[in-house]
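J.: Sequence first, then the predicted structure, then my questions.
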Amino acid sequence: MKIQEKHLLFISIPAYGHAIPLLELARKISKFHQVTFAVSAKMAGDLPKRELFDAKADNRIKLYPIPDGIVDDMEDPNDCALFERIMPMMVGGIMEFVEKIPTSSAPSLVSEVKELTRPVDGIVTDNFVGFAAESCSQRNIPLYIFNSSPAAFTWMILSAHSALKTMPMADADGFLEMPDKEGNFTKPIPHEFLHYNVLPMQKVLPSARAVIVNSVHELENEVIKRCQNKPGMKDVPFFCIGPVLLAPKEGSNTNAMVEQKVSKWLDEKDRGSVVYISFGTVVVLTPAQMGEIVKAIRQLGRPVIWSLKVRNQPELPEDLKTATNLDDPSSKLLVLSWAPQKKILSHQNVGVFVSHCGWNSTLEGLAGGKPIVGWPQFAEQLMNAEFVAEIGAGEVIHDAGSKNARVVPATEIVNVINRVQRKMSDGARAFQKKLYALMQPEGSSQEFEELVAYIGRS
């Protein structure tokens, strides 16, 4: 595919649930366009350490650290004080950066960002950088909005208005409500989220060059039509180029060695016998909930892989702390601080996936054909978990998110795991086949090629 190469600037907030899919999209687009990936300086330093970015392998991408002064990880959704402290730094850092970059529409501007030697032809960012999107619009920089979640998130943005009832973020239940087909909300929306993100993004969406959705068009048709019926949205194209799944890394790095040992461990188990538990990169479990999950693992009596944050691992009972040993393929429990999730979910010996239902994890579970126990924690995860239930590929554990006091008992965990695998496995495999059919050349891959060409023409 021969196209005119452009220079695209990708901007991410410093949260891994946003940075990882945006970086994966950047990798795909970098085969056709020059890419600079900008994120908070701390995360820019951490990405290589976590083996999420390799300057040699990712040689088509230039990583740019935004000097915003942030020193903390945005990894605890319950820490409202942290978000309130980080938000002004993040907003200020990104907006100052956008105001300084040279662009193709202002090539005579002397860039104060020395690393950007070529003017920027367009910016790609996600829905959570609404404040920066306004700066792009004011500077006439072509803007492409990436929906790392389904198109319903854009529908939520377009349906919001300043008269909505709001509440302090500290008082919210942590879940974002998706409005109904008429755009009606039933509960208050966090004040900070509405005014920092939603309304600024709503203002610029009609002037966006395109909305890029991490999904397949056949699943999003109805919602996209609703979005394009909103004022100013008729001529904004939507490109469904998903699922954008994290590509496996090659080489002899630490993650590759972990992946090899996990594969060996899985190979020793019976078909469909393994339960995989993961709450993603952000969720920190309470000691009480950890205790019930431990009880459930004992009661299940079957092999389990548990992706568990390092800070939670000291809370494991003494007899289970050896489960972090990767060199014993005969063990029944494997506890990982980093899990090769795509490899695990594609393995035939994994029978069920217990997930927080972040959209990345949801897509990987469905692509692997695994029935999902949805245990949503915050943000749009409840919507994703309910989608899994609607398509007959899983069930939802309700009222047990990061900001909910309910501790899910071991008996409930065991019962739902066994029930979901028994009743939802056929539905999960059926959706897997449908998903891969939709990803064939006439589906999402074709829309990705159309997007690449569209960027070249814009």
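T.: Thanks, I have it.
J.: alpha carbons only for contacts and neighbour counts from here, please
T.: Will do.
J.: for the chain, longest helix please?
T.: Ordering each helix of the chain by length in residues (DSSP state H) puts helix 410-438 first.
J.: Do a quick rundown of the helices in the stretch 201-350 of the chain.
T.: Ranges of helices within the stretch 201-350 of the chain are 217-228, 254-267, 287-300, 341-345, based on DSSP state H, counting those that start in this stretch.
J.: Now do the buried residues in the first one.
T.: Residues of helix 217-228 classed as buried by neighbour count (16 or more other C-alpha atoms under 10 Å): 217, 220, 223-224, 226-228.
J.: between these, which is closest to Gln289?
T.: When the buried residues of helix 217-228 are compared for distance to Gln289 (C-alpha to C-alpha), Glu220 comes out closest, at 35.1 Å.
J.: how about the chain, which residue sits the furthest from its center?
T.: Centroid-distance maximum for the chain: Ser108 at 37.1 Å, with C-alpha atoms, centre = their mean.
J.: For Thr324, give me its contacts.
T.: For Thr324, the contact set (C-alpha atoms under 8 Å, 6 or more residues apart in numbering) comprises 334-336.
J.: now the residues you listed in TSV, with distance to Val262 and neighbour count?
T.: Compiled in TSV, the contacts of Thr324 are given as follows (distance: C-alpha to C-alpha, whole Å; neighbours: other C-alpha atoms under 10 Å):
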residue	distance to Val262	neighbour count
Leu334	9	25
Val335	10	23
Leu336	9	21
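J.: hang on, isn't Ile391 packed against Gly427?
T.: Yes. Taking C-alpha atoms under 8 Å as the contact criterion, Ile391 and Gly427 are neighbours in contact, 7.3 Å apart.
J.: Of those two, give the one with the bigger neighbour count.
T.: Gly427 (19 against 13; other C-alpha atoms under 10 Å).
J.: Could you report the neighbour count for Arg85?
T.: The burial metric for Arg85, expressed as a neighbour count using other C-alpha under 10 Å, is 12.
J.: no no, Glu268
T.: Neighbours of Glu268 under the rule other C-alpha under 10 Å: 12.
J.: ditto for the one 3 residues further on
T.: If you count neighbours by other C-alpha under 10 Å, Arg271 ends up with 13.
J.: which residues touch the closest residue to it other than its chain neighbours?
T.: Distances taken as C-alpha to C-alpha, 6 or more residues apart in numbering place Asn349 nearest to Arg271, at 3.9 Å, with adjacent residues excluded. Asn349 sits next to 266-267, 269-274 when contact means C-alpha under 8 Å, 6+ apart.
J.: Below is structure B, check it against A:
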Amino acid sequence: MAQGNGSRGPHILMVMLGAPGHSSPFIQLIYHLRHHKNVTVTVISGGPSLVHLSKLHERGDFYDVDLRIESVFGPPPLYPQDPKFPARAATASAQWQIEFEGVKKRLIQEKGSARAPTAIISDLFVWWTKDTADELGIPWYTVSTTASWMTLSGFVSPLLRTRDLHPVLSGQKYEKLDMPGLFGYVYDLPAETLEWPEFYANITHHSLRATGLLFNSSLELEGAAGSVQTVIELVEQRKKSDPGKPLENTKVFPIGPMAQIPGYGELVKLGEQEEALKWLDTQEKGSVLYIAFGSLGNVVMEVVPQLALGFEESGVPFLWVLKVPPGKTVEDILPEGFQARVQGRGFIETGWAPQSSVLLHPATGGFLSHAGWNSTLESLCAGVPMLTWPLSADQPMNARFVTDFHKVGLPVGEGPSEDYSTTVTKAGISKAVKRLMVSEEGKEIRKNSLRVKELLHQTVSEGGSTYVALRNFISELLTV
């Protein structure tokens, strides 16, 4: 897979995070680049996503891309203050910046050589890679791998603090938001953007001066929510007040949805858990509720018995990806006799489940999710309605987007999701599941889900906004 004729073709350096939700857009970009000749891609990351990427590369998924993979980043430091979501971008980024120093020195030494990168694409959270791009004199693109409203809330967090709009501490937490590009209630805002001011100030300063800002979203998907549109306006304001350098003539590229759903990205089938899919084959069309809380997050263990009893009481078939804490067994955390009582109607997966394949399966009729952006996009692209139990970061606002904006889902509980662990009961779970899966209201929500799926299909089809933005971005990226 060497570059042809010894010529200097495009060499893209990608700096991605190891969590699946953050790495998925990067992997999909590599799939798009495989249709172009003489392209080199170096991926710097760490963790399970790098292992996954290596396996895809080994089986030849990326064709003629000269793909080079470097494991640089260690696991993120734990954030024990939050057992539901035990990682924070700010602390992880600080550690990875130190680990990247050796790579940075090497890149600067190789500046101008045939080995040097011609552009850098990085996760928004590793904002410090822009300094390397500046020293090399090459374009720097940053990817917002969370929802655009989280990125926007980071950009405007000084204003949020000035107005005392903290989702937990503010006396206005139950008020509706009235800021461009942000929606829902004050308690839906991502607290992290207010609690780590220096980190988000650095993200804002560097991102608004990127060569390009990439969003895993589309203008049509966001509609009147308008977060990407608001970012575009902020970028234009910055360029008027501070034109910056030639490579800081920032463009915004809404290139999403990028998801492991046919039509929106490559459906990666690698080491699939066949037992879960075989069990789905035995269930009626649209009858099964799929339950998963993402790769990093999880509900607190005290809630698991209430969830289990609620699923049992609902009478709805379910496929549950259940994370079992170290030193515990499934029997330790589930109610006594539960598995025997739901045998045949419920399938419990304690390992990994092929989420995209599950969502695309005809038997799947709903998705109880933490509303992470990657999971939300996959559900929207598959036309599967959602029950939302957000845990952290952009998830409360993602859930609001699902339930109130597009009306393609229902919340599991009422009020701030931070209260769900103490307010959601067995009866509440059962009621929410039945509302989504078997009620007339659920039928309307399912119709809305199919409407949004069609809307998204139009954005990625020839002439759609995502189709155009993605091709414009790749054309710019590969121009050396």
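T.: Perfect, I can see it now. Bear in mind the structure is a predicted one, so any value in this text is a computation, not a measurement.
J.: which residue in the second structure lines up with Ala210 of the first structure?
T.: The equivalent of Ala210 of the first structure in the second structure is Gly212 (alignment by TM-score structural alignment).
J.: Was I right to think that match contacts Lys251?
T.: Yes. Using C-alpha under 8 Å, Gly212 of the second structure makes contact with Lys251 at a distance of 4.7 Å.
J.: Which of those two has more residues huddled nearby?
T.: Gly212 (24 against 18).
J.: Let me know the secondary structure of Phe367 of the second structure.
T.: Counting by DSSP: H, G, I helix; E, B strand; the rest coil, the backbone at Phe367 of the second structure sits in strand.
J.: which residue lines up with it in the first structure?
T.: Matched by TM-score structural alignment, Phe367 of the second structure corresponds to Phe353 in the first structure.
J.: next one: Thr388 of the second structure
T.: Using TM-score structural alignment, Thr388 of the second structure lines up with Gly374 in the first structure.
J.: residue boundaries of the strands in the stretch 1-150 of the second structure?
T.: Ranges of strands in the stretch 1-150 of the second structure, per DSSP state E, counting those that start in this stretch, are 11-15, 40-45, 66-71, 119-123, 140-144.
J.: thinking in terms of the whole chain, how far from its middle is the fourth one?
T.: Same thing as strand 119-123 of the second structure. Going by C-alpha atoms, centre = their mean, to the nearest Å, the spacing between the C-alpha centre of strand 119-123 of the second structure and its chain's C-alpha centre is 17 Å.
J.: Remind me what it packs against, helices and strands.
T.: If contacts are counted by 3 or more C-alpha pairs under 8 Å, 6 or more residues apart in numbering; DSSP states H and E, strand 119-123 of the second structure sits against strand 11-15, helix 129-136, strand 140-144.
J.: run the last query once more with 6 Å
T.: Strand 119-123 of the second structure sits against strand 11-15, strand 140-144, with contacts defined as 3 or more C-alpha pairs under 6 Å, 6 or more residues apart in numbering; DSSP states H and E.
J.: circling back: who touches the match of Thr388 of the second structure in this structure?
T.: With contacts defined as C-alpha atoms under 6 Å, 6 or more residues apart in numbering, Gly374 of the first structure is in contact with 355-357, 385, 395-396.
J.: Now for Thr162 of the second structure, how many residues are close by?
T.: With neighbours defined by other C-alpha under 10 Å, the count for Thr162 of the second structure comes to 9.
J.: Mind checking which of the contacts of Thr324 of the first structure land in strands?
T.: Assigned to strands by DSSP state E, the following of the contacts of Thr324 of the first structure qualify: 334-336.
J.: can you give me the helices in the stretch 1-150 of the first structure?
T.: Along the stretch 1-150 of the first structure, the stretches classed as helices by DSSP H, counting those that start in this stretch are 16-29, 41-49, 80-100, 130-138.
J.: Adding distance to Ala437 of the first structure as columns, could you present the helices of the stretch 201-350 of the first structure in TSV?
T.: Putting those into TSV (distance: least, C-alpha to C-alpha, whole Å) gives the following:
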stretch	distance to Ala437 of the first structure
helix 217-228	11
helix 254-267	27
helix 287-300	35
helix 341-345	19
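J.: With respect to Glu450 of the first structure, which of these lies nearest?
T.: For Glu450 of the first structure, the closest of the helices of the stretch 201-350 of the first structure is helix 217-228, at 13.2 Å, according to C-alpha to C-alpha.
J.: that older thread, looking at the strands of the stretch 1-150 of the second structure, which is buried most?
T.: For the strands of the stretch 1-150 of the second structure, ranked by mean neighbour count under the definition mean count of other C-alpha atoms under 10 Å, the leader is strand 140-144 at a mean of 26.
J.: Report the inter-axis angle for it versus helix 20-33.
T.: Taking axes from the mean of the first three to the mean of the last three C-alpha atoms, to 10 degrees, one finds that strand 140-144 of the second structure is oriented at 130 degrees with respect to helix 20-33.
J.: Next, the angle helix 129-136 makes with strand 140-144 of the second structure.
T.: Relative orientation of strand 140-144 of the second structure with respect to helix 129-136: 170 degrees, computed using the same axes, to 10 degrees.
J.: matching residues in the first structure for strand 140-144 of the second structure?
T.: Going by TM-score structural alignment, strand 140-144 of the second structure lines up with residues 143-147 of the first structure.
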